[in-house]
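Q: Mind folding the following:
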Amino acid sequence: MSADTRTRGAQFDDVIHAPVRLRVCGLLAAAEEVEFSVVRDAVDVSDATLSKHVKVLVDAGYAAVRKAPSSVRTDARLLTWLRLTPAGRRAFSAHVAALRAIAQGLAP
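A: Below is the predicted model:
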């Protein structure tokens, strides 16, 4: 397999590459959508820090946010659900491919 074949579709993405955003995208890529507090706890950041990084992903068109009432809570607070958009899934996959190419000594 040629280097061109192995790096096809690889695209390094500065928006995704920030450590918190990379971890968030990894979590979201594994599911249809994930509740905000689950992502916050898994990434081990504050609400404010996660909100800031989610905003960057949303502004880039890579993530979407949905507010919905809880099926188990009795108060009126809404839960925040996060998901990758189709563009976000493509960008994350391309970024991971670029990282793999870099790790293998290939130029993406």
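Q: Going by C-alpha atoms from here, please, whenever you check contacts or count neighbours.
A: Noted.
Q: So which residues of the chain form strands?
A: With strands called from DSSP state E, the chain shows them at 34-35, 63-69, 78-84.
Q: so which of those strands gets nearest Thr7?
A: Closest approach to Thr7 among the strands of the chain (C-alpha to C-alpha): strand 78-84, 23.0 Å.
Q: centre of the chain versus the closest one, how much separation?
A: Using C-alpha atoms, centre = their mean, to the nearest Å, the mean C-alpha position of strand 78-84 is found 12 Å from that of the whole chain.
Q: how about this one, so we can line them up?
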Amino acid sequence: MSVGDIDMLLHPPARLQIAALLAKVSEMEFAKLRELVKVSDSVLSKHLAALADANYVHLRKAAAEGRQRTWASLTATGTRALARHVAALRAMVAHLPVAAE
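A: From the prediction side, this is the model:
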């Protein structure tokens, strides 16, 4: 992997955080994702739309508790893109010393 493998779609911190969170679960409800990423509804919607347009995220809408809810899940394409992106970030900083705790 090289620095050239950095995925500019995943590079913004909120998108990287969304992808990392979704990589841990089969799917996550919009409100929980918003709470964890600490962004507004509109900001999360824009990030999820961009990730869905690239087929990195699948969005599922359904009624739950009397309201329309949205769930997001990372697709296989998104999982591969996240792995490439993280590997590129690791390669970029591999020469740096480990910080002392």
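Q: circling back: burial-wise, tell me which of the strands of structure 1 comes out on top.
A: Ranked by mean neighbour count, the strands of structure 1 are led by strand 78-84 with a mean of 20 (mean count of other C-alpha atoms under 10 Å).
Q: what does it correspond to over in structure 2?
A: Mapped onto structure 2 using TM-score structural alignment, strand 78-84 of structure 1 spans residues 68-74.
Q: for stretch 43-61 of structure 1, same thing?
A: Taking TM-score structural alignment, stretch 43-61 of structure 1 hits residues 37-55 over in structure 2.
Q: got the contact list for that stretch?
A: Leu9, Ala14, Arg15, Gln17, Ile18, Arg34, Val57, His58, Leu59, Thr75, Thr77, Gly78 (C-alpha atoms under 8 Å, 6 or more residues apart in numbering).
Q: can you rerun that using 10 Å?
A: 9-10, 12-19, 21, 30-35, 56-59, 72-78 (C-alpha atoms under 10 Å, 6 or more residues apart in numbering).
Q: Pull out the buried positions in that stretch.
A: Neighbour counts using 16 or more other C-alpha atoms under 10 Å place Val37, Leu44, His47, Leu48, Ala49, Ala50, Leu51, Ala52 of stretch 37-55 of structure 2 among the buried residues.
Q: Dump those residues to a markdown table, plus distance to Gly66 of structure 2.
A: Below are the buried residues of stretch 37-55 of structure 2 laid out as a markdown table (distance: C-alpha to C-alpha, whole Å):
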| residue | distance to Gly66 of structure 2 |
| --- | --- |
| Val37 | 25 |
| Leu44 | 22 |
| His47 | 26 |
| Leu48 | 23 |
| Ala49 | 24 |
| Ala50 | 28 |
| Leu51 | 27 |
| Ala52 | 25 |
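Q: Kindly indicate which of those residues lies nearest Gly4 of structure 2.
A: Leu51 (19.7 Å).
Q: centroid residue for structure 1?
A: In structure 1, the residue lying closest to the centroid (C-alpha atoms, centre = their mean) is Cys25, at 1.7 Å.
Q: How about that one, nearest residue that isn't a chain neighbour?
A: Leaving aside its sequence neighbours, Cys25 of structure 1 sits nearest to Phe92 (C-alpha to C-alpha, 6 or more residues apart in numbering; 6.8 Å).
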